[in-house]
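Colleague: Fold the following, please.
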Amino acid sequence: MALKATIYKANINVANMDEHIYGDFALTMARHPSETEERLMVRLLAYCRFATPDSEGLEFTKDLFETGEPALWQHDLTGMLTQWIEVGLPDEDKVRKASARCERVAVVAYGSTAQDWYQKSSKLKTLNNVSVWALSTASTEAVQALCTRGMDLQLNIMDGEWTLISDEAQAVIEWEQWQ
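Modeller: As a prediction, the model looks like this:
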């Protein structure tokens, strides 16, 4: 019998004072049996990085259940794919194909081998519509500690500093844009 996904719910209030973006998001995420809580929380952070209150169509995909899909994607009102967001260290060819299909592609890299992966990814560096963001290991470990099946979170962004707060703890998120 196949293992089923575990459902996580996150109510997150975002106060981005740098870009004057404020919003409340009620998210439901399915955690694949092979997915870690760390990766689940990185997907949540990726959503927060690319979501705006008027960003209709940004959604989590089947991702690990469907290998041809990213962690998140966004469609416009006509159904056209406009944004493709990968989490982790994806295959260069998958990212290249995605960059030909939609306006914007983003990769949120994390883990101890992320820097090596990016240095070896020469094809990515030639793609103009691809951005690569990296999360520090300390950040992913800190947000993993905030993970529960039902999360109420506050994300404050000010002067480039991200702080994710729950009732029990908080985590400072360190982003670095590589491309």
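Colleague: C-alpha from now on. contacts and neighbour counts both.
Modeller: Will do.
Colleague: check contacts around Leu58.
Modeller: With contacts defined as CA atoms under 8 Å, 6 or more residues apart in numbering, Leu58 is in contact with Tyr47, Ala51, Leu72, Trp73, Gln74, His75.
Colleague: Please read the previous query as pertaining to Ala138.
Modeller: Contacts of Ala138 by CA under 8 Å, 6+ apart: none found.
Colleague: Not counting sequence-adjacent ones, nearest residue to the residue nearest in space to the middle of the chain?
Modeller: The residue lying closest to the centre of the chain (CA atoms, centre = their mean) is Ala46, at 2.0 Å. Leaving aside its sequence neighbours, Ala46 sits nearest to Val108 (CA to CA, 6 or more residues apart in numbering; 6.7 Å).
Colleague: What of Leu40?
Modeller: Using CA to CA, 6+ apart, the closest residue to Leu40 is Arg31 (6.6 Å).
Colleague: Among the contacts of Leu58, which one lies nearest to Glu35?
Modeller: Using CA to CA, Leu72 comes nearest to Glu35 of the contacts of Leu58, at 15.0 Å.
Colleague: Let me see the contact set for the nearest residue to that closest one once chain neighbours are set aside.
Modeller: In this structure, Leu72 finds its nearest non-sequential neighbour in Phe60, 4.5 Å apart by CA to CA, 6+ apart. By CA under 8 Å, 6+ apart, Phe60 lies in contact with Met29, Ala71, Leu72, Trp73.
Colleague: redo that, cut-off 10 Å
Modeller: Residues near Phe60 by CA atoms under 10 Å, 6 or more residues apart in numbering: 27-30, 43-44, 47, 69-74, 85.
Colleague: any idea how far Trp84 is from it?
Modeller: Distance of Phe60 to Trp84, computed by CA to CA, to the nearest Å: 11 Å.
Colleague: before we go on, could you also do this sequence so I can check it against the first one:
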Amino acid sequence: MALKSTIYKAELQIADMDRHYYADHALTVARHPSETDERMMVRIAAFALNAHERLEFGKGLSDVDEPDLWLKDLTGAIDAWIEVGQPDERRIAKAAGRAAQVTVIAYGGKTSDIWWQGVRGKVERLRNVQVLSLTDGVAAALGQLAQRSMRLQCTVQDGAAWLSSAEHDPVAIEWTMLKPRDGV
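Modeller: Below you'll find the model as predicted:
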């Protein structure tokens, strides 16, 4: 018998002063049985950093044809495809062909460095792809915020971001840009 996803609820308040985006989102997040708290919270942080009224969670680990997050226009075309973790270069290339913009948010310290060295040559040719690597320890700190029912606040100002809850100190979401999108 297959294990079922665990459902998490998050009330997310976003104050993104860089993009002038201020909104509250009621999120329902399905955590795949093989997914860690860290990965789930990185997905929530990715939502907060890219928030839009049409941004939604894909099936992620449950479906290889969907990203962790995506933004579709009103015709169903994919404007933004967001992957969390360390996808292989074929998956990134496929996403680059299907979406106007692709963002990969890697995490995991040394394992991310090794992953990037393995895919870098092929991914650097993809013009509409950007790759970010979370600073070592950020994913673990985000994982500490995980609860079945969460009230989270995300603040973005001057290129810096923090995610917090009433029960925990704010977590600074810091990253390194490994590859910017061409023209950015």
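Colleague: circling back to that earlier point, assign the residue nearest to Ala46 of the first structure to helix, strand or coil.
Modeller: strand (DSSP: H, G, I helix; E, B strand; the rest coil).
Colleague: In the second structure, what residue corresponds to the residue nearest to Leu72 of the first structure?
Modeller: Superposed on the second structure with TM-score structural alignment, Phe60 of the first structure falls opposite Phe57.
Colleague: Next, please give the residue ranges for the helices of the second structure.
Modeller: Ranges of helices in the second structure, per DSSP state H, are 37-49, 89-98, 110-123, 138-143.
Colleague: Rebuild these as TSV, extending it with distance to Thr176 of the second structure.
Modeller: As requested, the helices of the second structure are exported to TSV (distance: least, CA to CA, whole Å):
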stretch	distance to Thr176 of the second structure
helix 37-49	14
helix 89-98	19
helix 110-123	11
helix 138-143	12
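Colleague: my read: Ala99 of the second structure touches Trp70, true?
Modeller: Yes. Counting by CA atoms under 10 Å, Trp70 is a contact partner of Ala99 of the second structure at 9.0 Å.
Colleague: Settle it for me: which of these two has more neighbours?
Modeller: More crowded of Ala99 of the second structure and Trp70, by other CA atoms under 10 Å: Trp70, with 23 against 19.
Colleague: What residue in the first structure is paired with that one?
Modeller: Counting by TM-score structural alignment, Trp70 of the second structure lines up with Trp73 in the first structure.
Colleague: which one of the helices of the second structure lies closest to Arg19 of the second structure?
Modeller: So among those, helix 37-49 is nearest, using CA to CA, at 9.8 Å.
Colleague: what two of the contacts of Leu58 of the first structure are the furthest from one another?
Modeller: Greatest spacing in these, by CA to CA: Tyr47 and His75 (14.1 Å).
Colleague: list the contacts for Arg43 of the first structure?
Modeller: Met29, Glu37, Arg49, Phe60, Ala71, Leu72, Ile85, Glu86, Val87, Gly88, Val108.
Colleague: who wins for neighbours among the residues you listed?
Modeller: For those, the largest number of neighbours (other CA under 10 Å) sits with Ile85, at 27 neighbours.
Colleague: Okay, that residue and Leu40 of the first structure: tell me how far apart.
Modeller: 14 Å.
Colleague: what's the neighbour count on the corresponding residue of the second structure for Ala106 of the first structure?
Modeller: When the second structure is aligned by TM-score structural alignment, Ala106 of the first structure is paired with Thr103. The local packing of Thr103 of the second structure (other CA under 10 Å) involves 25 other residues.
Colleague: Ala96 of the second structure reaches Thr103, doesn't it?
Modeller: Yes. Look at Ala96 of the second structure against Thr103 with CA under 10 Å: they come within range, at 9.4 Å.
Colleague: Could you tell me which residues touch both of Ile85 and Leu40 of the first structure?
Modeller: Counting by CA under 10 Å, 6+ apart, the common neighbours of Ile85 of the first structure and Leu40 are Ala46, Ala71.
Colleague: returning to what we had before: what is in contact with Ala99 and Trp70 of the second structure at once?
Modeller: Counting by CA under 10 Å, 6+ apart, the common neighbours of Ala99 of the second structure and Trp70 are Ile78, Asp79, Ala80, Trp81, Ile82.
Colleague: Mark which of those residues are buried, thanks.
Modeller: The neighbour-count test (16 or more other CA atoms under 10 Å) marks Ile78, Ala80, Trp81, Ile82 as buried among those.
Colleague: wait, doesn't Val84 of the second structure sit right on Asp68?
Modeller: Yes. Val84 of the second structure is within contact range of Asp68, at 6.5 Å (criterion: CA under 10 Å).
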